[in-house]
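A.B. asks: sequence and computational prediction follow.
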Amino acid sequence: MPTATPARRRILDAALKRFAADGALGATLDDVRRDAGASVGAVYHHFADKQALHAAVFEDVLATYQEAFASLLEEQDDPEAGVRAGVAFHLRWCAAHPDHTRVLLAGPPAGADVTELNRTFFRRVRGWWRPHAHHGALRDLDIALLHALWLGPALALTQNALAGRDRAPTDHDATVLADAAWAALRSPDA
């Protein structure tokens, strides 16, 4: 992912707000350009078209979320603390970054290349998880099942809140979901 120059960063930030508010179809390059205070040439210097801009926004947001999650996880020595911290992080991050979350929940747009981002992220998560599983504290699960059990309920709560179908998650919700995640992910032998 290219380093964000100040102009590129302004365009990405403006596009994030537009894609979150108007969706991929409703957002226009002209709106993004105007919101960023950028010229037409500046937008096209950094992005070939709206699809490329949308892909870059998604990749940028995903990288931000993944880096923060993995860094927090790697600070945890205790498996229970790590599982609980992951749930709390997800809910806090999504509440603090609703535009980012809306872009992520929409899924990767055409042209987004998240292969290397995901490879690095899942390598870091597995790198934290495997020693705890090896020593019998956590269940040894594949990454898809691990993700569903760990963050699936928190993700559903976040989606419903952002869609206006439910209230915003509370600290109590985070505790309940962390309890459930820990119960599902700890080794039955621990």
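C.D. replies: Thanks, I have it.
A.B. asks: CA only for contacts and neighbour counts going forward, please
C.D. replies: Noted.
A.B. asks: any chance you could map the helices in the protein?
C.D. replies: Counting by DSSP state H, the chain has helices at residues 6-26, 29-36, 40-46, 50-74, 79-96, 98-105, 115-134, 143-162, 171-185.
A.B. asks: would you list these in CSV and tack on mean neighbour count?
C.D. replies: Below are these laid out as CSV (neighbours: other Cα atoms under 10 Å):
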stretch, mean neighbour count
helix 6-26, 18
helix 29-36, 18
helix 40-46, 15
helix 50-74, 19
helix 79-96, 19
helix 98-105, 20
helix 115-134, 15
helix 143-162, 17
helix 171-185, 17
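A.B. asks: okay, one more to line up with it:
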Amino acid sequence: MPRKTYARHKGSDKREREIIEAGLACFAEHGYANTTLEDIRLRSGASNGSIYHYFASKEGLAAAIYVEAIADYQKRILDAIERNPQARAGVRAIVRAHLDWVEENPDWARYLMEMRHAPFMATAESAIAEHNREFINAFVTWLNPHLKSGEIRRMGPDIFISLLLGPCQEFVRNWLGGCTQTKLSAAKEELASAAWLVVRGPATAEN
């Protein structure tokens, strides 16, 4: 059986997850180029056999870390809209979930921003595409009724996500770089309120 080159969030077992987390920690501390699989093995406490059972190479593990981050982030967003199905509550919950995830997982957030176009990502493109398809399908299932009702003004899902999370992404980039004066916890409500003002439709213009 061929060794996996990336992890699947739903199927990651305890040892696989430990190796992924150790890899992320090593890359965050020492950089991708300066980290070896032996560093990751020692950090995770795994045997050589365990490392190579899950990952064929450092590149495969690096891609797995990215895929795992995408899956974890998307699950947080979908959980937020499942708990907040209404338009206004859902929009605000998405923004908060985005910022909460970054605050709780700064190394993963940096990794997503910095490694998207790294050469090793070629091995993960199909997994990322699959996660994105599932995410967009679930997201659109929540969004479409609010577009039809006029609670959210009509636009494509890609425009909606850009308007909703574009300002958050810019704030996060500066926050991760230590360039913000406002604490992330304080920014959540401001950005959530602003997002709703931007996307609300005619049926909720007074809210």
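C.D. replies: Nice, thanks for sending it over. On a predicted model such as this, the values are computed, not experimentally measured, just so you know.
A.B. asks: dump the residue contacts of whatever residue of structure 1 lines up with Ile65 of structure 2.
C.D. replies: Structural alignment places Ile65 of structure 2 opposite Val57 in structure 1 (criterion: TM-score structural alignment). When contacts are counted by Cα atoms under 8 Å, 6 or more residues apart in numbering, Val57 of structure 1 touches 12, 15-16.
A.B. asks: distance of the equivalent of Ala129 of structure 2 over in structure 1 relative to Leu62 of structure 1?
C.D. replies: The criterion is TM-score structural alignment: under it, Ala129 of structure 2 has Thr115 as its aligned partner in structure 1. Distance, Thr115 of structure 1 to Leu62 of structure 1, using Cα to Cα, to the nearest Å: 11 Å.
A.B. asks: spatially central residue for structure 2, please.
C.D. replies: With the centre of structure 2 defined as its mean C-alpha position, the nearest residue by Cα atoms, centre = their mean is Tyr73, 3.2 Å away.
A.B. asks: name the nearest residue to that one, ignoring sequence neighbours.
C.D. replies: Counting by Cα to Cα, 6 or more residues apart in numbering, Tyr73 of structure 2 lies nearest to Trp101, which is 6.7 Å off, once chain neighbours are set aside.
A.B. asks: so what corresponds to the one you found in structure 1?
C.D. replies: The criterion is TM-score structural alignment: under it, Trp101 of structure 2 has Trp93 as its aligned partner in structure 1.
A.B. asks: ok, Gly166 of structure 2 next?
C.D. replies: If you follow Gly166 of structure 2 across to structure 1 using TM-score structural alignment, you land on Gly152.
A.B. asks: now its match: how far from Val83 of structure 1?
C.D. replies: According to Cα to Cα, Gly152 of structure 1 stands 13 Å off from Val83 of structure 1.
A.B. asks: same thing with Pro131 of structure 1?
C.D. replies: As defined by Cα to Cα, Pro131 of structure 1 lies at a distance of 14 Å from Val83 of structure 1.
A.B. asks: repeat that for Ala36 of structure 1.
C.D. replies: Using Cα to Cα, we find Ala36 of structure 1 at a distance of 39 Å from Val83 of structure 1.
A.B. asks: swap in His147 of structure 1?
C.D. replies: Computed with Cα to Cα, the distance linking His147 of structure 1 and Val83 of structure 1 is 11 Å.
A.B. asks: same check on Asp31 of structure 1?
C.D. replies: Separation of Asp31 of structure 1 from Val83 of structure 1 (Cα to Cα): 41 Å.
A.B. asks: specify, as a residue range, where stretch 21-33 of structure 1 falls in structure 2.
C.D. replies: Going by TM-score structural alignment, stretch 21-33 of structure 1 sits over residues 29-41 in structure 2.
A.B. asks: chain center to that stretch: distance?
C.D. replies: Computed by Cα atoms, centre = their mean, to the nearest Å, the chain-centroid distance of stretch 29-41 of structure 2 equals 22 Å.
A.B. asks: that one: end-to-end distance?
C.D. replies: Looking at stretch 29-41 of structure 2, the gap from its leading to its trailing residue is 15 Å under the measure Cα to Cα.
A.B. asks: swap in stretch 114-121 of structure 2?
C.D. replies: 12 Å.
A.B. asks: check stretch 100-118 of structure 1 too.
C.D. replies: 17 Å.
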